[in-house]
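# what follows is a predicted structure for the sequence shown.
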Amino acid sequence: MGILSLFTSCSGRKEKLVKKEGSALNEFEVEKSKFYLDADTLGNIVSFNKGNDTIEICTKRFDIAAFERHKKDHENSSYVKYTEIVSNDTLINYIKHKAPNNVEYAIIKHPKESYLSYESIYYENGNIKSEKTYGPGNGMLIGISRYYSIDGELQREVNEDEGYSFTFKQLMSLLDEKGMCFPKDVDLDYRYQINKIIGEDGLKTYFVIYPLSDETDLTITVSGKDGSIIDEHRYQHQYY
């Protein structure tokens, strides 16, 4: 298994079920769970037993000793990282952040043919801290984000797509139709941006920036409710 054995399996403890914010996983949460199982890196996914209103806690752990033994690709006083590409062409970054009085570990996975990146953050003791899915560009959160206690117990879940009936997948199809084709690149140029914006009237929208040339960008605002284009214009890109 090599470095992909950085994790251990579930503990057998059961705790009260954390109340879910949505009744079902959206398509990106399902895809995320499939990816973890296929990669065989995180052991068992947290499973809910709705019959007796309990949750079986899975302690997802980062193998710190294995990380420290591995050859590092980059290291300085605050940051350590190495990278590998697994058989399905998924790029994986293993990271150690060394802030004053705080050490955290991270694993960031980016499948080759995907707009999405999957981030797992770990406490200094190796227990899972959070799991998030990011869209392309400026770190827009997608799907279900999970947050854990320092003991590795699930504390809360956040549906990052709440209020967005027009899904991320539909948005990317719309952009493709308009010729705004986002590269599936983990190191995407900063001029490619997708953000979720909530207006003063509470309207949830996507705000997209797309480079047309070295000098010109196109911006569009898309309704998160029905996918209609609310605003669109070009502007000259400013260099400083």
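Ah, there it is.
# only C-alpha atoms from now on, for both contacts and neighbour counts.
Noted.
# spell out the secondary structure type for Y147.
strand (DSSP: H, G, I helix; E, B strand; the rest coil).
# my guess is K60 contacts D151, does it?
No - look at K60 against D151 with CA atoms under 8 Å: they stay out of range, at 10.1 Å.
# and here's the other structure:
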Amino acid sequence: MKILIVVMGILSLFSSCTNRKVKLTEEVDSVQNGFEVKENKSRLDNDTLPSNMFSSNKGNDTIGVCTKRFDIAAFERHKKDYENSTYVGYTEIVANDTLINYLKDKTLGYVQYATIKHPKESYLSYESIYYENGNIKSEKTYGPGNGMLMGISRYYSVDGELQREVNEDDGYSFTFEQLINLLNEKGMYFPKDVDLNYRYQINKLIAEDGAKIYFVIYPLSDETDLAITVSGKDGFIIEEHRYSHQYY
């Protein structure tokens, strides 16, 4: 129960976040991004982008989605779908119904770009952040809901040189694919939707004893959610609890 109480307090902070597509932060080591799937080590053969990733078909205004550089000139020429005091950007749907967001962050005191790719039949989003000069800054892959990190995250210098890699699956013998199968067996079906309601959550956490765990929230009705804690080692369900989401 201690795990649940602590986690519920943490997750309450995300209750107003319903559109992860346009979330860019400058927190150290937590800038959202994705990575080239040919180097993906997340072990999800059916949930990765092909290594020969495609580009959109808009002629000279196409931004290559498999490059390590962001095509700033093409971005600036392209008609924007949305713009506010925080972001400017547009969305495209390319081959295999993969949705791609192109973004420009205007809140940091300097410019930062991003591409966020979400294949239609995938739980995963592949997000890349770029420096103001267009060079790749970092690459990450996110799971559904609030977006736990998966696979290998990579961080680059302003010159585009790889600085370090982080295995986000370290310590998790029970894989994400196995977790999804477990949830399906319990009738907890996560939609493959880029804009999941905040009540759908899968997070990786560390328990008080140092064990790696998954913490999952799933809506049962308009008023009730189910929260379960699953061992990242063997998939054992440590704790299961129903609660009214109106209090969080």
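Alright, I've got the coordinates. If you're wondering where the values come from, they're calculated on a predicted model, not measured in any experiment.
# what about K60 and D151 of the first structure, which has more around it?
Remark: of K60 of the first structure and D151, K60 carries more neighbours, 26 against 13, as counted by other CA atoms under 10 Å.
# what separation do you get for that one and G126 of the first structure?
Distance, K60 of the first structure to G126 of the first structure, by CA to CA, to the nearest Å: 8 Å.
# now do the shared contacts for K60 and D151 of the first structure.
N127 (CA atoms under 8 Å, 6 or more residues apart in numbering).
# ok, the residue most central in space within the first structure - contacts?
With distances taken as CA atoms, centre = their mean, the residue of the first structure nearest its centroid is T133 (1.8 Å). Shown in contact with T133 of the first structure (CA under 8 Å, 6+ apart): K32, L116, S117, Y118, E119, L141, I142, G143, I144, S145.
# in the second structure, which of those residues remain in contact?
Contacts from the contacts of T133 of the first structure that recur in the second structure, judged by both residues aligned by TM-score structural alignment, their matches' CA atoms under 8 Å, are L116, S117, Y118, E119, L141, I142, G143, I144, S145.
# just those residues now: which is nearest N159 of the first structure?
Using CA to CA, I144 is the member of those that sits closest to N159 of the first structure, with 4.7 Å.
# sec struct for M172 of the first structure, please.
Under three-state DSSP, M172 of the first structure falls in the helix class.
# could you check which residue of the second structure pairs with D161 of the first structure?
Residue pairing (TM-score structural alignment): D161 of the first structure is matched to D169 of the second structure.
# strands along the second structure, start to end?
82-83, 87-93, 99-105, 112-118, 125-130, 136-142, 149-156, 162-167, 201-206, 212-219, 224-231, 237-244 (DSSP state E).
# let's have those in JSON lines, adding distance to I3 of the second structure.
Below are the strands of the second structure laid out as JSON lines (distance: least, CA to CA, whole Å):
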{"stretch": "strand 82-83", "distance to I3 of the second structure": "40"}
{"stretch": "strand 87-93", "distance to I3 of the second structure": "36"}
{"stretch": "strand 99-105", "distance to I3 of the second structure": "35"}
{"stretch": "strand 112-118", "distance to I3 of the second structure": "31"}
{"stretch": "strand 125-130", "distance to I3 of the second structure": "27"}
{"stretch": "strand 136-142", "distance to I3 of the second structure": "23"}
{"stretch": "strand 149-156", "distance to I3 of the second structure": "20"}
{"stretch": "strand 162-167", "distance to I3 of the second structure": "24"}
{"stretch": "strand 201-206", "distance to I3 of the second structure": "9"}
{"stretch": "strand 212-219", "distance to I3 of the second structure": "9"}
{"stretch": "strand 224-231", "distance to I3 of the second structure": "8"}
{"stretch": "strand 237-244", "distance to I3 of the second structure": "9"}
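# which of those sits closest to T67 of the second structure?
Closest among the strands of the second structure, once you apply CA to CA, is strand 136-142, at 8.8 Å.
# what range in the first structure matches the closest one?
By TM-score structural alignment, strand 136-142 of the second structure lines up with residues 128-134 in the first structure.
# check the mean deviation of that stretch from the second structure.
Mean deviation of stretch 128-134 of the first structure relative to the second structure after superposition (mean CA distance after the TM-score superposition for the first structure): 0.4 Å.
# am I right that the match of D161 of the first structure is in contact with S42?
Yes - shown here, D169 of the second structure and S42 form a contact pair, counting by CA under 8 Å, at 7.5 Å.
# which residues do those two both contact?
M150, G151, I152.
# the first one - how many residues pack around it?
Just to be clear, that refers to M150 of the second structure. 25.
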